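Engineer: requesting a structural model of the entry that follows:
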Amino acid sequence: MSHTAHIPSHRKPRRSASKLAVRAGVAGGVLSTLAMAGTASASPAAEPVTETLEMPVLNVDLASEVSSAVTTAAENTRAAAVEGELQAEEESARSGAATEAKQAKEAAEKKAKQEADRKAEAERATRNAERSALKTASAASSSAGQGVGTVTAPSTGSAAAIINFARAQVGKAYVMGATGPSAYDCSGLVQAAYRQAGISLPRTSQSQSSYGTSVSLSALQPGDILYWGSKGSAYHVAIYVGGGKFVGAQNPSTGIVERNLSYDRPTGAVRVL
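Structural biologist: Got it, this is the predicted structure:
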């Protein structure tokens, strides 16, 4: 066993750095004060000075307070930065939304204008088509007066009676099998009109289309019988009234009407008078 094993250590316990710093500061302050007092006592004319020094009270927790203040300042700075970023993002979002709304409005206005232009163009096309149809109808009517359906004889005597009766029935109803006086079918109207001239015709359109003498559509006279289909087996008949027109009981939807030959061009014609 060592001879010094039971000898207690004479080393003093190590002091903390903060306490040493505090004591060093106090010692320095005391030494400075003593030096000033010594200088004053060395002066021959100076009077004895009695001075009470108040030593500052040092707080050993100053470092923690400073650290806390620094931390708080850092947190405040970071919070301000975050708030600034949020405001910037909100402003950017508002700006982006406004831009999108403007673009959407411009797109909607452009689409509406295109639709309006399309409708206007369609209306112009429709009007042009209607004008073209009117010109075509007018030309057909004019050609009918000079070619097909040319009136080669005045509508006098028996023909006039037939035509006047037929025109007087315009507007009445079409009824299959009817022979008047309030409604007719096609052959019933022709038969009733010829009865005004004292002529008795067969009842059906097939028989009427083969009655009399065949004539060309380019040499029609008022009172001629027009037929549609083959001669002797026609499915429709009407009366030529001159001026390129005919009167006939067309169908249940139109009734008895007066139309241009171009409305429904007949197949042939026969002359009974």
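Engineer: drop to CA atoms for contacts and neighbour counts, all remaining ones
Structural biologist: Noted.
Engineer: specify the next element, helix or strand, located C-terminal of the helix ranked longest in the chain.
Structural biologist: Longest helix in the chain, counting residues (DSSP state H): helix 62-146. For helix 62-146, the following helix or strand on the C-terminal side (DSSP states H and E) is helix 158-168.
Engineer: list the buried residues of that following helix.
Structural biologist: 158-163, 165-167 (16 or more other CA atoms under 10 Å).
Engineer: packing partners of that helix?
Structural biologist: helix 186-195, strand 236-242, strand 245-251 (3 or more CA pairs under 8 Å, 6 or more residues apart in numbering; DSSP states H and E).
Engineer: residue 104: neighbouring residues, count only.
Structural biologist: Residues within reach of residue 104, counting by other CA atoms under 10 Å, total 12.
Engineer: alongside the first, I'd like the structure of this one:
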Amino acid sequence: MSQTAPIRSHRKPRRSASKMALRAGVAGGVFSTIAVAGAAAPANAEPVTETTLEMPTLGSLDADLASAVSASAEASQQEALDQSLAAQENAALKKAAADARKAKAEADRKAEAERAEKARAEARERASRTATRTTLSAKSSSSDSVGSSSSSSQVATGSAAAIVAFARAQVGDAYVMGSTGPNSWDCSGLVQAAYAQAGIDLPRVSSAQSSMGTSVSLSNLQPGDILYWGSRSGSYHVAIYVGGGKYVGAQNPSTGVVERSLDWDMPSGAVRIL
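Structural biologist: I've put the predicted structure just below:
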């Protein structure tokens, strides 16, 4: 090697002052940021992860708003419908209650009217019965006084006695429509059987029996005369006069064969066959 050859230097080439200053500033800023972050964060804090928030778009906001408005409108309509139905139900209940009260009042009024009319009818019937009994009693008294000087003087004799005795013997027997004895009778069956005791054959029905013989006044009755109710040729009931202002007849299913005074049920007329 030549002693005069130049010796290569091992030093790195110097950087320019401006580059060194720039690097120092950047490094200092980075270290400062790290230091501040390290001082602010707790010792055991987890590493911070980045989260990306997705902002809604304008179109989705419009759809959500429209849906909310529609739901609100539907809710308002449903509430209005519910209120309307409730009002209708209340009105129907009030009307039904009013109709029920009106119907009850009308029924009560009719029932009261019917009770009043029934009471008036019963009063009229009682008055009519009283008047009829008074009239019949007067007629009976007149009949007894004209027909005989006293009731005891009307004693049946001969055929009349047989008829009267048979009729009285059946008192207490039952009344049965169409029956001719021996233990139950209807009115004409009893009269027919009684007259058979005297050997007299009478028709079976009352209208034909009252058409027999001679018509006599109720004020001139004799034992054995046939009493009738209704018209003479169209009578609906017959009995036998037994004297003393009384008669024996098969009255009805409730009473059977009874002996009653004329004023209990005054006959329409009488016929004499004996």
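Engineer: just to revisit the earlier point, now the buried residues of helix 158-168 of the first structure in CSV, with distance to residue 138 of the first structure?
Structural biologist: Compiled in CSV, those are given as follows (distance: CA to CA, whole Å):
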residue, distance to residue 138 of the first structure
158, 30
159, 27
160, 26
161, 29
162, 27
163, 23
165, 27
166, 24
167, 22
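Engineer: which one of the residues you listed sits closest to residue 136 of the first structure?
Structural biologist: residue 167 (25.5 Å; CA to CA).
Engineer: my guess is that closest one meets residue 248, correct?
Structural biologist: No: assessed by CA atoms under 8 Å, residue 167 of the first structure is found out of contact with residue 248, at 9.1 Å.
Engineer: which residues do the two both contact?
Structural biologist: Taking CA atoms under 8 Å, 6 or more residues apart in numbering as the criterion, residue 167 of the first structure and residue 248 both touch residue 258.
Engineer: after superposing, tell me the mean distance of the longest helix of the first structure to the second structure.
Structural biologist: Following the fit onto the second structure, the mean deviation recorded for helix 62-146 of the first structure is 2.5 Å by mean CA distance after the TM-score superposition for the first structure.
Engineer: orientation of that helix relative to strand 236-242 in degrees?
Structural biologist: Angle of helix 62-146 of the first structure versus strand 236-242, following axes from the mean of the first three to the mean of the last three CA atoms, to 10 degrees, is 70 degrees.
Engineer: helix 62-146 of the first structure to strand 245-251, inter-axis angle?
Structural biologist: Going by the same axes, to 10 degrees, helix 62-146 of the first structure makes 120 degrees with strand 245-251.
Engineer: and the closest residue to residue 151 of the second structure other than its chain neighbours, how far is that from residue 143 of the second structure?
Structural biologist: Spatially, and ignoring its direct neighbours in sequence, residue 151 of the second structure is nearest to residue 244 (4.3 Å; CA to CA, 6 or more residues apart in numbering). Distance of residue 244 of the second structure to residue 143 of the second structure, given as CA to CA, to the nearest Å: 10 Å.
Engineer: who has more neighbours out of these two?
Structural biologist: residue 244 (22 against 19).
Engineer: and that one, how far from residue 146 of the second structure?
Structural biologist: Separation of residue 244 of the second structure from residue 146 of the second structure (CA to CA): 12 Å.
Engineer: which one of the buried residues of helix 158-168 of the first structure is nearest residue 59 of the first structure?
Structural biologist: For those, the nearest to residue 59 of the first structure is residue 167 (129.8 Å; CA to CA).
Engineer: for the closest one, which residues are in contact?
Structural biologist: 247, 258.
Engineer: show me what it aligns to in the second structure.
Structural biologist: Using TM-score structural alignment as the criterion, residue 167 of the first structure maps onto residue 168 of the second structure.
Engineer: buried set for stretch 200-218 of the first structure?
Structural biologist: 201, 203-206, 208-211, 214-215, 217.
Engineer: before we move on, what about stretch 117-126 of the first structure?
Structural biologist: Going by 16+ other CA under 10 Å, stretch 117-126 of the first structure has no buried residues at all.
Engineer: centre of the chain to that stretch, how far?
Structural biologist: Stretch 117-126 of the first structure sits 17 Å away from the centroid of its parent chain (CA atoms, centre = their mean, to the nearest Å).
Engineer: still on that earlier bit, most packed of the helices and strands packed on helix 158-168 of the first structure?
Structural biologist: strand 236-242 (a mean of 27; mean count of other CA atoms under 10 Å).
Engineer: measure residue 62 of the second structure to residue 199 of the second structure for me?
Structural biologist: Taking CA to CA, one finds residue 62 of the second structure at 126 Å from residue 199 of the second structure.
Engineer: repeat for residue 254 of the second structure
Structural biologist: 31 Å.
Engineer: how near is the match of residue 167 of the first structure to residue 21 of the second structure?
Structural biologist: 167 Å.
Engineer: what does residue 273 of the second structure give?
Structural biologist: 176 Å.
Engineer: tell me which of these two has more neighbours.
Structural biologist: More crowded of residue 273 of the second structure and residue 21, by other CA under 10 Å: residue 273, with 16 against 11.
Engineer: residues touching the closest residue in space to that one that isn't next to it in sequence, list them.
Structural biologist: In space, and not counting its chain neighbours, residue 273 of the second structure is closest to residue 213: 4.4 Å by CA to CA, 6+ apart. By CA under 8 Å, 6+ apart, the contact set of residue 213 of the second structure is 271-274.
Engineer: again, 6 Å this time
Structural biologist: The contact partners of residue 213 of the second structure, by CA atoms under 6 Å, 6 or more residues apart in numbering, come to 271-273.
Engineer: before we move on, what about residue 224 of the first structure?
Structural biologist: So residue 224 of the first structure contacts 240, 270-271 (CA under 6 Å, 6+ apart).
Engineer: try 10 Å
Structural biologist: Contacts for residue 224 of the first structure (CA atoms under 10 Å, 6 or more residues apart in numbering) come out as 159, 162-163, 212-215, 217, 238-242, 246, 269-273.
Engineer: again, but for residue 255 of the first structure
Structural biologist: 169-175, 183-186, 248-249.
Engineer: any idea how far it lies from residue 219 of the first structure?
Structural biologist: Residue 255 of the first structure is 28 Å from residue 219 of the first structure, by CA to CA.
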